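Colleague: With the sequence up front, the predicted model follows.
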Amino acid sequence: MSASKNNKVMPFMKPLILVLNGPNLNMLGTREPTQYGHETLADLAQGCADSALAKGLEIEFRQTNHEGELIYWIHAARGRCAGILINPGAWTHTSVAIRDALVASELPVIEVHLSNVHKREPFRHLSFVSSIAVGVICGLGSHGYRLALSHFAEMFQEQTA
C-alpha cells in the first residue's frame, strides 16, 4: 500500500501509480503510426517503468479492451495506490462509468493521450475524464506518460516534505 486514506504518501513507501490504457492501445506500433507513432505497448510500458524507477515511484501498467475490467482495476486501486495515470483511449469520449469510478477512487488522476485529440475529429474533443483530473497531457506521445509520472513524483515529494 502506498497511500493512506487521504492519499498522502508515507515517507518510507514508494508511491504506487496505476497506469491504465484503454481500447486499441495494445495495437500501438502498427495502428495508425502517423497518429500514435511506432512505439509498441511493451515499449511504452518499459519507458514508464524506467521513468518510475528513476523518480522513486512504482507502477502497475495495464491495458484492456474491456470497459468493465478497467473499472474493476480503478475500484481496486482505492486505498492501495497513490494515483492513477490513465489513457482511456476512445472511452475518453463515451464513458461516464469510467469517470464515476475515477471519482469514487478518491485518487489523483492524470489523463494522458499520445495524440493531440484537439487536432483530430470533433467527437474526440470531449473528455468525460478531464474535469476530474489533476492534469491532462496530450499530443506528446510517450513523453506525456513520463511527464505525468514526473508530476506525481513532485506531488508526493511535497506531501512528505
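Modeller: That came through fine.

Colleague: can we go C-alpha only for contacts and neighbour counts from here?
Modeller: Fine.

Colleague: Mind listing what's buried along stretch 104-122?
Modeller: Using 16 or more other Cα atoms under 10 Å as the burial criterion, the residues of stretch 104-122 that qualify are 105-117.

Colleague: Distance to residue 93 and secondary structure added to these, as a markdown table?
Modeller: Below are these laid out as a markdown table (distance: Cα to Cα, whole Å; DSSP: H, G, I helix; E, B strand; the rest coil):
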| residue | distance to residue 93 | secondary structure |
| --- | --- | --- |
| 105 | 20 | helix |
| 106 | 21 | coil |
| 107 | 21 | coil |
| 108 | 20 | coil |
| 109 | 16 | strand |
| 110 | 16 | strand |
| 111 | 12 | strand |
| 112 | 13 | strand |
| 113 | 12 | strand |
| 114 | 15 | coil |
| 115 | 14 | coil |
| 116 | 14 | coil |
| 117 | 10 | helix |
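
Colleague: and the comparison structure, right after this:
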Amino acid sequence: MKKIIIINGPNLNLLGKREPEIYGSQTFTAYLETLKSKYTHVDLSYYQSNVEGELINKLHEVGFSYDGVILNAGAYTHTSVAIGDAIKGIETPVVEVHISNTFSREEFRHQSYISPNAKGVILGFGMQSYELAIQSI
C-alpha cells in the first residue's frame, strides 16, 4: 500500500468559504473523504498549516518514509526559498498542486520556488488536481 500525504499551506483551511469563484464551494475535508473512499489502496493522510516552518517540519518528517507528497503550498509557492530547499533535501517525490491556474492570475503567481525541485506540477483543474497527483504517484 502506497503511503501518500497531502500537505496544504496557508489559507487552504478556508476552502469552501474563500473566494468560491476561484476555489469552489467544497471544503477540503469533504473532498478528502471522497479521495479516501476512491483510493482505498492508498494510505492517504492530510496536513494543513498556515505557518511556513510547520510545513517545512512536516516535509522533513515524511520526506524519507512516504511514497509521495502532494503539496499545495499556497502563496508560499511564490515566496518560500526555504520550502523549495526542504523539498530538495528530502527523498520522497513531491508533486506540486494548485487548484487554480496560477498562470491566469497575478504576475507574481507565475513564479514557483517549488517547481524546480518537484517531480511534477498540476494546476488549474480545481480540486481534481489532487486526484491527478495521486494518480501520478
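Modeller: Great, that's in hand. Since the model is a prediction, treat every value here as computed from it, not as a measurement.

Colleague: Export the buried residues of stretch 104-122 of the first structure to JSON lines and append columns for distance to residue 43 of the first structure.
Modeller: Output for those, formatted as JSON lines (distance: Cα to Cα, whole Å):
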{"residue": "105", "distance to residue 43 of the first structure": "28"}
{"residue": "106", "distance to residue 43 of the first structure": "30"}
{"residue": "107", "distance to residue 43 of the first structure": "26"}
{"residue": "108", "distance to residue 43 of the first structure": "25"}
{"residue": "109", "distance to residue 43 of the first structure": "23"}
{"residue": "110", "distance to residue 43 of the first structure": "20"}
{"residue": "111", "distance to residue 43 of the first structure": "19"}
{"residue": "112", "distance to residue 43 of the first structure": "16"}
{"residue": "113", "distance to residue 43 of the first structure": "16"}
{"residue": "114", "distance to residue 43 of the first structure": "13"}
{"residue": "115", "distance to residue 43 of the first structure": "17"}
{"residue": "116", "distance to residue 43 of the first structure": "20"}
{"residue": "117", "distance to residue 43 of the first structure": "22"}
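
Colleague: Tell me the one of these nearest residue 97 of the first structure?
Modeller: Among these, residue 105 lies closest to residue 97 of the first structure (Cα to Cα), at 12.3 Å.

Colleague: which residues touch the spatially closest residue to that closest one that is not a sequence neighbour?
Modeller: Here the nearest residue to residue 105 of the first structure in space, its sequence neighbours aside, is residue 78; by Cα to Cα, 6 or more residues apart in numbering that works out to 4.8 Å. Each residue near residue 78 of the first structure by Cα atoms under 8 Å, 6 or more residues apart in numbering is listed here: 105-107.
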